[in-house]
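Colleague: sequence and predicted model, in that order:
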Amino acid sequence: MADLGFRGLDNDILDPVVVTGYIATRTHKLTRCEKEANRVLAVGRAPLEHGFAHLKNWRILTKLRTDPARATHLLRALLVLTNLEINR
């Protein structure tokens, strides 16, 4: 999933798919279905953006010097702790 400013494809040669929303212009107004598609995309993307915003606020990624596999486990644990704190 990508935001409306994204242009391009991912690096997967076998399945090059990127889900983006619809953009309205002066000459092209969005239909009701296109607006609903944008809304569904935004709902799915919001938790991810909130999680990365928390990680950026903590500045935990600026000094991370480890291999990507360990970083992935660390980020998952931090997001779980963040969600527990938010829901508390």
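Modeller: Sure thing, it's come through.
Colleague: CA only for contacts and neighbour counts going forward, please
Modeller: Fine.
Colleague: so where do the helices sit in the chain?
Modeller: Using DSSP state H, the helices of the chain run over 32-58, 68-87.
Colleague: now those helices in CSV, with mean neighbour count?
Modeller: Compiled in CSV, the helices of the chain are given as follows (neighbours: other Cα atoms under 10 Å):
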stretch, mean neighbour count
helix 32-58, 13
helix 68-87, 12
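Colleague: and the gap between L48 and L74?
Modeller: Distance from L48 to L74, counting by Cα to Cα, to the nearest Å: 16 Å.
Colleague: my bad, should have said L41
Modeller: Distance, L41 to L74, using Cα to Cα: 27 Å.
Colleague: try L55
Modeller: From L55 to L74 the distance is 11 Å (Cα to Cα).
Colleague: equivalent analysis for E85, please.
Modeller: 17 Å.
Colleague: and what of V80?
Modeller: 10 Å.
Colleague: enumerate every residue touching H54.
Modeller: T82 (Cα atoms under 8 Å, 6 or more residues apart in numbering).
Colleague: what about versus this one:
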Amino acid sequence: MKKSSPAEGTVNLAHCVRLPLSSATVNCVATLIRARRKKIRSRWRALNDGRIAVIVLAHLRNDEWLADLAGGAGVSASTVRRWVLEVTGLLAARSPRLDRALAKVAWEGGCVVLLDGTLVRTRRRSGQGNRKNYSDEHKAHGPLFLALTDARGRLLWIPSARRGACGEITAARYD
């Protein structure tokens, strides 16, 4: 019986993912990245702004592993993590404040707003961060998001994520 030797070197394999995103969403995120690069005077990135936007949106939309996305793009996982944190901050900076959202509803003559929360299920974390993201109500791990909508159901405001163990009413009191 002949023993076979292991393959030498590593082979990067990439898989395709179909993202249900509009081109306007990708262009919006790419424009935010481009403006940020101009502001901080960054000369270059490993990938262009559109590819970075698609990678970040793939992580945010499908909860893809950073290492998987990084391997397909030819960059490190820490680079993809830095991109995700940067884009998340850029998107959060564009969101309106609560007082402005409520003032807009009052100016348009609305008198009813709806506040609801949901737990976004994620993979279980290990270590110290495990319990604070576990919701006993939903029996799952993940952050808790609240959303404020008008009477027609149009999204007006979303605060920052709370830990999953926090109740919806408690999160609403904090915000």
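Modeller: Arrived safely, thanks for sending. Not measured: the values here are computed from a predicted model.
Colleague: please state their TM-score.
Modeller: Here the TM-score for the pair of chains, by TM-score structural alignment, normalised by the length of structure 1, is 0.32; 49 aligned residues with a Cα RMSD of 4.2 Å.
Colleague: what's the burial count for A106 of structure 2?
Modeller: 12 (other Cα atoms under 10 Å).
Colleague: no wait, Y174 of structure 2
Modeller: By other Cα under 10 Å, neighbour count at Y174 of structure 2 equals 8.
Colleague: likewise for V56 of structure 2?
Modeller: So V56 of structure 2, with other Cα under 10 Å, has 26 neighbours.
Colleague: for it, pull up the helix or strand it's in.
Modeller: Taking DSSP states H and E as the definition, V56 of structure 2 sits inside helix 49-62.
Colleague: need the contact partners of that helix.
Modeller: By Cα under 8 Å, 6+ apart, helix 49-62 of structure 2 touches 19, 26-27, 29-31, 33-34, 64-66, 69, 80, 83-84, 87.
Colleague: so what secondary structure elements neighbour the next helix or strand after it?
Modeller: Counting by DSSP H and E, the next helix or strand C-terminal to helix 49-62 of structure 2 is helix 66-73. If contacts are counted by 3 or more Cα pairs under 8 Å, 6 or more residues apart in numbering; DSSP states H and E, helix 66-73 of structure 2 sits against helix 49-62, helix 77-94.
Colleague: go with 7 Å
Modeller: Other elements packing on helix 66-73 of structure 2 under the criterion 3 or more Cα pairs under 7 Å, 6 or more residues apart in numbering; DSSP states H and E are helix 77-94.
Colleague: and the helix it packs on with helix 49-62, angle?
Modeller: Relative orientation of helix 77-94 of structure 2 versus helix 49-62 (axes from the mean of the first three to the mean of the last three Cα atoms, to 10 degrees): 80 degrees.
Colleague: list the buried residues of helix 77-94 of structure 2.
Modeller: A77, V80, R81, W83, V84, V87 (16 or more other Cα atoms under 10 Å).
Colleague: quick one: C33 of structure 1 from V40 of structure 1, how far?
Modeller: Distance, C33 of structure 1 to V40 of structure 1, using Cα to Cα: 10 Å.
Colleague: swap in A46 of structure 1?
Modeller: Distance check for A46 of structure 1 against V40 of structure 1: by Cα to Cα, it reads 10 Å.
Colleague: V26 of structure 2 should be in a helix, yeah?
Modeller: Yes: assessed by DSSP: H, G, I helix; E, B strand; the rest coil, V26 of structure 2 belongs to a helix.
Colleague: for it, what are its contacts?
Modeller: For V26 of structure 2, the contacting residues are G50, A53, V54, by Cα atoms under 7 Å, 6 or more residues apart in numbering.
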